[in-house]
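In: A predicted structure for the sequence below; I have some questions about it.
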Amino acid sequence: MACMWVMAQLPMAVQWWLGQGIGNLAHLTMAQRRRITEINIRLCFPELSTDEQAKLVRQTFRSNGIGLMEVGTAWFRKPESLRKYTQVHGYEHVEAALKKGKGVLLLGGHYSTLDLGGSLISLFIEADVMQRDHNNPLVNAIMTRSREQRYGVALGRHDLRGLFRRLQANRIVWYAPDQDYGRRGSVFAPFFGVPAASITATGRIAARTGCAVVPFSHFRRKGSVGYDIHFRPALAGFPSGDDLDDATRINTVIEQEVRTHPDQYLWMHRRFKTRPDPSEVNPYKQPKAKDEQ
């Protein structure tokens, strides 16, 4: 934590440079995460050549290395110091959604700018956040304190009652459903053309509360130090009442955002580990050696 605090005080250009170095080192040493990333890139970008896929894997590690540096910046540095680096687009969509008085579910994704993106949006809106608690109590305490200083309330990812209360109070709640949480409560909707276990909770939350679902994303600029936050129009006609259609729509929205900066997505997560057919082999499962068969 002390090292993260020190690193957070460095100029952003230096942080980016160091982060890329961390990413390069991780690419060389973290064989399991590299393998997961390679599998995801191969599944989601079959149109790329082998060399292009390998390049995207390396870029992904560099982006996530910068993201690691940005965690310290998000936790230990005041967002106001980063205003000059930040530009927001589509804020009018948030304003329009709030006027309906039913709350706003900010539909985010697991981009490598995850924590810093949250810190930056606090410059423009006041929002609560749903989070998965960290396994380390000290890290979790620092993370939660930081987020509640910059947002509003940090809700546990299973705290649906708290989420409903915040939406009923016409609050904005940041929500990212783009991970594999298993078969329970999920349908298999395409993500980059691959069937992926996708939770149905997003549509059910919107149906119960009447909240607006506003997609948003946050990415680093290419070529110069800076960040862009994009708010999109609230999803019209959502939910549809069909869990698969709703999950497909959510995945499509997130995919469209990811394609604008594919290296800045968390491809190290085993997004496709749960398969529609339980007998289907997990794509991340290592084949047994011949002498073990």
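Out: Yes, it's here. On a predicted model such as this, the values are computed, not experimentally measured, just so you know.
In: switch to C-alpha atoms for all contacts and neighbour counts from now on
Out: Noted.
In: how close does Gly210 sit to Leu167?
Out: Distance, Gly210 to Leu167, by C-alpha to C-alpha, to the nearest Å: 9 Å.
In: what do these two both touch?
Out: In terms of C-alpha atoms under 8 Å, 6 or more residues apart in numbering, Gly210 and Leu167 are both contacted by the residues Lys102, Gly103.
In: same for the lengthiest helix in the chain, what does it pack against?
Out: Using DSSP state H to define each element, the chain has its longest helix at helix 50-76. For helix 50-76, the contact count by 3 or more C-alpha pairs under 8 Å, 6 or more residues apart in numbering; DSSP states H and E identifies helix 2-8, helix 12-29, helix 31-44, helix 114-121, helix 137-150 as packing neighbours.
In: quick check: buried residues in that helix?
Out: Buried residues in helix 50-76, counted by 16 or more other C-alpha atoms under 10 Å: 53-54, 56-76.
In: try it against this one:
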Amino acid sequence: MRKRPKVSATKPPSPVHKIQNLVIRGLLGVVLALPYRTRVRTMGWICAHVIGPAVGWRKRIRKNLALVCPDMPAAEVKRLERAVANNVGRTLIEIYSGAEFKDHVRGTPLAGPGLEPFLAARAGGRPVVLVTAHLGNFDSLRATLFHEGHGLGALYRPMKNAAFNDHYVRALTQIGAPLFPADRKGITGFVRHLADGGIIGILTDVYSMRGADVTFFGQPAPTAVSACDWAVKFDALVIPCYGIRRPDGLNFDIHLEAPIPPGDPVEMTQAINDNLEGWVRRHMDQWFWIHRRWKPERKRAVPTES
């Protein structure tokens, strides 16, 4: 007798995830009801003074700074504990503001030494890899490029809370599409979009267990070389780019750096890290120091990732 094929069912959300989803959705709903500028400031304050201390962001920030900036004055560390969380809150509610956020950044000029090479590549149908980071608001860059007629494919990491993830992806889609989840099927589509002559945007400032042995802030920071591998394979231009928050906390400067010279993917990845480090040092309060970027206690089994 033939066995019936197993039917995969969607795993129902756990009670904890249900509660998390209700709380987060409720908070976002209240803040989103405020006028745009007020909601951005309010969410920044909430994350700096309520959420950050409650979920351990301040401890993570102190730990990361102690590792890579051990001589930083205590007063500056204290300032960054609040300022970094404030930027996280602002970024989150801006993303969830969707169309309002897009309208707000409309007209933001693209600038920097990478702009002309970028426009030349697009005019010639050459694929482009835009490498960015959790600095300022990375989606200000994406929204601005869409306004300028430069649609790009973006990769996102699905959240463990499925109910909240669905809501999050809908918010990201309002800013622009296509979006690809960071799973096997999604990455295949993401790479195909590049191979077909498109633009992709990818955040490179995350720890990768199988990443290359490169550094960031002078410390080992295993980083995936996938973006550079793809660029070499498809002759794509690689441009570091950032959406830096202005002093008013509401608007942005979009900067495209000079392209990374093609070559060995590991060397290209190190150049990307070095470029980002320079920008982070100039805007310490805008990088997501809440990330576990270095993980010095973790042993890696595989040396490289492609």
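Out: Arrived safely. Because the structure is a prediction, the values reported are computed rather than measured.
In: returning to that earlier point: out of the helices and strands packed on helix 50-76 of structure 1, nearest to Gln131 of structure 1?
Out: With C-alpha to C-alpha as the criterion, Gln131 of structure 1 lies closest to helix 137-150 of these, at 8.7 Å.
In: give me the helices and strands touching that closest one, please.
Out: Short answer (3+ C-alpha pairs under 8 Å, 6+ apart): helix 137-150 of structure 1 packs on helix 50-76, strand 154-156.
In: what angle sits between the first one and helix 31-44?
Out: Just to be clear, that refers to helix 50-76 of structure 1. Computed by axes from the mean of the first three to the mean of the last three C-alpha atoms, to 10 degrees, the angle separating helix 50-76 of structure 1 from helix 31-44 equals 120 degrees.
In: gap between helix 50-76 of structure 1 and the chain center?
Out: Remark: helix 50-76 of structure 1 is offset 13 Å from the chain centroid, using C-alpha atoms, centre = their mean, to the nearest Å.
In: just stretch 97-116 of structure 2 next, same as before
Out: 16 Å.
In: with stretch 195-209 of structure 2 instead?
Out: Taking the mean C-alpha point of stretch 195-209 of structure 2 and that of its whole chain, the gap between them comes to 10 Å (C-alpha atoms, centre = their mean).
In: buried sites along that stretch?
Out: Judged by neighbour count using 16+ other C-alpha under 10 Å, the buried positions of stretch 195-209 of structure 2 are 195, 197-209.
In: can you list which of those residues are found in helices?
Out: Those of those lying in helices (DSSP H): Ala195.
In: which of the buried residues of stretch 195-209 of structure 2 sit farthest apart?
Out: Maximum pairwise distance among the buried residues of stretch 195-209 of structure 2 (C-alpha to C-alpha): 29.8 Å, between Gly197 and Met209.
In: residues contacting the equivalent of Val57 of structure 1 over in structure 2?
Out: For Val57 of structure 1, the aligned position in structure 2 is Glu81, judged by TM-score structural alignment. With contact set as C-alpha under 8 Å, 6+ apart, Glu81 of structure 2 has these partners: Ala48, Trp57, Arg58, Ile61, Arg62.
In: thinking again about what came up before, name the next helix or strand following the longest helix of structure 1 along the chain.
Out: On the C-terminal side of helix 50-76 of structure 1, the closest following helix or strand by DSSP states H and E is strand 86-89.
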